[in-house]
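>>> I would like to see how this sequence folds:
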Amino acid sequence: MTPCAQEFSRDSRWKYCCKKGACPQCGQGVEQRQRYCGAGGKSLSVRVENSEIQSQAHRFARALDDAGVGRRASVAVLLPNVPEFVYCLRGATWSGRTFTPVNWHLSADDIAYVVGNCEPSALVIHADFSEQAEALAANVSPNARFAVGGTIPGFRSFDEVATFSGDDLDKPLAGTLMLYTSGTTGKPKGVKTDVPDDGPPPCLASRMGSAMLSAYLPDDTEGIHLVVAPLYHAGPSTYSEGAALLGSDVIIMEQWDPEEFLRIVESERVTSTFMVPTHFVRLLQLPEETRSKYDTRSLKLVTHGAAPVSPDVKRRMIEWLGPVLFEFYGGTEGGGVSIDSHTWLAHPGSVGRPRPGLVIHILDEAGQPLPAGEAGDVYFANDGGRFEYKDDPEKTASAYRGDLYTLGDIGYLDDEGFLYLRDRKADTIITGGVNVYPAQIESVLLEHPSVRDCCVVGLLDEEWGERVLAVIEPHDQNASQDPIREALKALCLKRLGSQQRPREYVFATSLPRTETGKLPHRKVRDVYRARALENHGA
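Predicted structure coming up:
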């Protein structure tokens, strides 16, 4: 590829610019697949043409065949938002393999756990994570290790994939995804669905993504799909793949920048995207003169989910962009509740009604059904197969009541069958669409000699959904709090992923552990949420 003459020092990962044609910074003609910079070099993106996704996927599938990776084997990727992610997803799931994307925001220990637990026969890692690569690939054949974005000792360059044919596969076979989701016990859990049959691709998740988009996009829409969130999440990967299956080109933002998002929407005439509420808040925080100077009328569908959204924030987004917001509620395990903008305005706060074939049950603690308007555990019954959490039969059993399953939420149905969510049944915190496990954070904080006990909870946050709060019971109640707080920040910076680190630290004289040693997180959380509301109103 021809490098752009313009230098960008923000991130060495991105050495090139631009979309097809000439670079907007230096004017030099470049190849269509090269990265390009946004206004002022804020955020870098890449546009991947639809035909390229399919041909590169075929090449990757053949590279796996050549490396001896079986047709029902597992393929794990540790990749940022780069085109190779899209190629690997399509290539693995069109050749009968199981595709597992790894959340690179996790701690090093959790990344190692996920890679080991999914038992990959092939591993694709970006050079940014080269320090972990050797240990992660210990059980993977050198022929099935691929390095993206640079050199990793013991890995083949992903560029070698280009030597294989991009023609249609002789015997395409639908694979599946195994994504890792939350649990209050600490370690991420792999969600295993029924083993796919011997049918043709695409896989079930990809089909669902394309079905959702086709149902809510106007028939005459020529699609350009924009990825703004990490592709290792189910939503961004499912909807980008679904859009590509409908013929869309895909533009991938390497990292989120609100004004750059608006610039890309206007310049590329983007028609669809998947977002989380944090994106909405950041966009609304832009000055009015900034928002108003960009033309967003090409947007026909903004799908959002993964975290609760403030009704006020959602209403303002609809007023700005028009009735293009489409919300869904579900999880890797299943579900399928959704609501469009017009319906939401008539039922503000609802996450919608279930798709055909899915039935919602609201049950009390004894498993008995509750009437409309009364909150209880949200359970689903569907026409699909059962799931299981890999290597965790106890957690699998806890998710089911007979054939009904739950995602661990509390909510209620109104008289028209619309679902309203009240709370998470488990202690898991959802911040920016990411599940955070209090037990993991607490175990790190308790290692510090100044900490006698601690409790980690989520405070309501308009931007992030929830923000992580650490309540600390120090050994010495007379000790200065500031040095302890700074020491804990340093410890968490070293030991925890960015989304796990507490945003706030408060100190308490004692924490209400029960006689059996259990810590009632909800009780602690409610106290500090009430205090936050009082302070906000003061």
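>>> drop to CA atoms for contacts and neighbour counts, all remaining ones
Will do.
>>> could you measure residue 123 against residue 84, distance?
Residue 123 is 12 Å from residue 84, where distance means C-alpha to C-alpha, to the nearest Å.
>>> which of these two has more neighbours?
With neighbours defined as other C-alpha atoms under 10 Å, residue 123 and residue 84 compare such that residue 123 has more, 26 against 21.
>>> Okay, buried residues for the strand or helix carrying residue 528 please.
Assigned by DSSP states H and E, residue 528 belongs to helix 521-537. Residues of helix 521-537 classed as buried by neighbour count (16 or more other C-alpha atoms under 10 Å): 521, 524, 525, 528.
>>> swap in stretch 289-307?
291, 294, 296, 298-307.
>>> Before we compare anything, build this one as well:
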Amino acid sequence: MHPIQHAQTRPDDPAVIMAGSGVTITFGEMEAEANRFAHLLRARGFKPDDAFAVLLENRIEYFTLIWGSQRAGTLLVPISTRLTAPEIAYILHDSEAKLLITSRAFAGVMPAVRAACPDLPVLVMDGSGEEDFAAALADQPATPIVDQSAGVVMLYSSGTTGRPKGIRPKPPEDPDPQAPVPLVALASFGAGMPGDGSMIYLSPAPLYHAAPIGWCSTVHRLGGTIVVMEKFDPEAALAAIEKYRVTDSQWVPTHFVRMLKLPPEIRTKYDLSSHQRALHAAAPCPVEIKREMIEWWGPIVNEYYAGSESIGMTMVRSPDWLAHPGTVGRAIYGKLHICGPDGEELPAGQDGLIYFENEILPSYHKDPEKTAEAMHPKGWMTLGDIGHVDEEGFLYLTDRKSHMIISGGVNIYPQEIENLLVTHDKVMDAAVIGAPDPDLGEKVVAVVQPVDMAEAGEALEQELRAFLEPQLARIKMPRLFDFRPDLPREANGKLYKRELRDEYAAKAKENA
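A predicted model of the protein is given here:
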């Protein structure tokens, strides 16, 4: 299945609807625009495997780029809209992008990007002159290019622990753009998504991230309609489910927390009866948050664990999760291995580094050392997460290896503390990090975003300490609470702990 086929059989059916504005593109219109973009790439000298970069807010033209590239055999490099000019320039240079497509929404950062990449051609949506994307696209024919081949997306890691790295997927074995891809089968048989064109899928996250691009592309292959939120807002998400009769959706735990913090009269205001499947991933979901979501939405909340590297996937539906609280499911793609520091496989119940065994594994672009670091001697690959499996093969995540705090010689995984903090009524978000400490090596610091910043202070700190004390070992109790109006979190749910750790490391150095 492919949008090319849906454009032939159902050209007038909506392919994408923007949730806020209602702007719509049909499968027939998307087909024509994708063909024009493929011609545009060829006209600019793009050959298969050449890269172009995309720095865009959520907008309907994103799908023109996705499907045009997918039939031109090129590498689409999405760039996070949160990045600074030097970070953007780094990705442009590292990916060897031959074109940048952006919009006027990034006028503030583009002068510095242009200065760092003076020879890089740029096309601007809502632009003017020679750089106007719409004008350049309109000059191209709407018929297919003669040499269609399957393109791929080269995602960059979020950079939460250092420089982002390009995740270079292996080229498709079958160059036909309409050839089957694994995620379609996983969506159908794992998540239960229908392939009859009845699916209406809500995408609340930024399109530059792995999950939205991957799942939206899969929904289009299955013939579904995608409703894209221009920007996530908890009440607006509920309103979109009601308005568009959404059947399927994909979330991150941060979305759940924000929706659960809505007043009861808002949460119960909207008709969610059309909603049949709600996927979530990207970060471990606190058990109580997940339980509250299932109580609210019913047993439609399904979780998966995977990564931008696409080395494997686990999945769990609500009934199995309720029987195994905290699990992210059993492997449905790739084979799981839990290994200790020496690479030996560990028995059920013991925490270790999570590896996937798979025939198709990516590499990190221009970084053989990082690729080698992620590999097991037996050829398995890890995303850097720690966890364990139970006797029935259900996987449980503990934390990321890179987030571990060593305080007084004791290993502390901050995810446990964060999961507790966000269940407190007065906490909107929380990040727990290790900060330099002359006695302990590292001390536990909780950076907390209160629901109401006016309540930040000693009284709230004491309330949170009293809340944590019965549930945490003393060594895990934060030595310091730092209240802030927001945290450095990506819209896709990823938390930039590196920024917080760097900040505290710099303060320690100043005070030394």
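>>> ok so, going back, export the buried residues of helix 521-537 of the first structure to TSV and append columns for distance to residue 285 of the first structure.
What follows is the buried residues of helix 521-537 of the first structure, written out as TSV (distance: C-alpha to C-alpha, whole Å):
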residue	distance to residue 285 of the first structure
521	32
524	31
525	28
528	26
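>>> which residue in the second structure lines up with residue 92 of the first structure?
Residue 92 of the first structure maps onto residue 69 in the second structure when the alignment is built from TM-score structural alignment.
>>> actually residue 335 of the first structure, sorry about that
So, by TM-score structural alignment, residue 335 of the first structure is matched to residue 312.
>>> Tell me how many other residues surround residue 159 of the first structure.
Residues near residue 159 of the first structure, counting by other C-alpha under 10 Å: 12.
>>> ok, residue 146 of the second structure - how many residues close by?
Other residues within reach of residue 146 of the second structure, judged by other C-alpha under 10 Å, total 8.
>>> in which helix or strand would I find it?
Using DSSP H and E, residue 146 of the second structure sits in no helix or strand.
>>> who touches it in this structure?
Residue 146 of the second structure makes contact with no residue, according to C-alpha atoms under 8 Å, 6 or more residues apart in numbering.
>>> Looking at the alignment, what corresponds to it in the first structure?
By TM-score structural alignment, residue 146 of the second structure lines up with residue 170 in the first structure.
>>> Okay, strands next: where are they in the stretch 351-500 of the first structure?
Under the criterion DSSP state E, counting those that start in this stretch, the stretch 351-500 of the first structure contains strands at 353-354, 358-363, 376-382, 388-389, 400-401, 404-413, 419-424, 429-431, 434-436, 451-461, 465-474.
>>> Quick one: distance of the fourth one to the chain centre.
Think strand 388-389 of the first structure. 19 Å (C-alpha atoms, centre = their mean, to the nearest Å).
>>> Give the aligned range of it in the second structure.
So strand 388-389 of the first structure sits over residues 363-364 in the second structure, by TM-score structural alignment.
>>> tell me the average deviation of that stretch from the first structure after fitting.
Compared with the first structure after fitting, stretch 363-364 of the second structure deviates on average by 1.3 Å (mean C-alpha distance after the TM-score superposition for the first structure).
>>> picking up where we left off before, so how far is residue 361 of the second structure from the match of residue 335 of the first structure?
Residue 312 of the second structure is 9 Å from residue 361 of the second structure, by C-alpha to C-alpha.
>>> Comparing those two, which shows the higher neighbour count?
residue 312 (24 against 18).
>>> Touching, the more buried one and residue 333? I think so.
Yes. Here residue 312 of the second structure lies in contact with residue 333, judged by C-alpha atoms under 8 Å, at a distance of 4.9 Å.
>>> What segments of the stretch 1-150 of the first structure are helices?
50-66, 83-93, 108-118, 130-136 (DSSP state H, counting those that start in this stretch).
>>> what's in contact with the last one?
Residues lying outside helix 130-136 of the first structure but in contact with it, judged by C-alpha under 8 Å, 6+ apart, are 108, 112, 115, 116, 125, 152, 153, 154.
>>> post-alignment, that helix versus the second structure, mean distance?
With mean C-alpha distance after the TM-score superposition for the first structure, helix 130-136 of the first structure averages 4.0 Å from its match.
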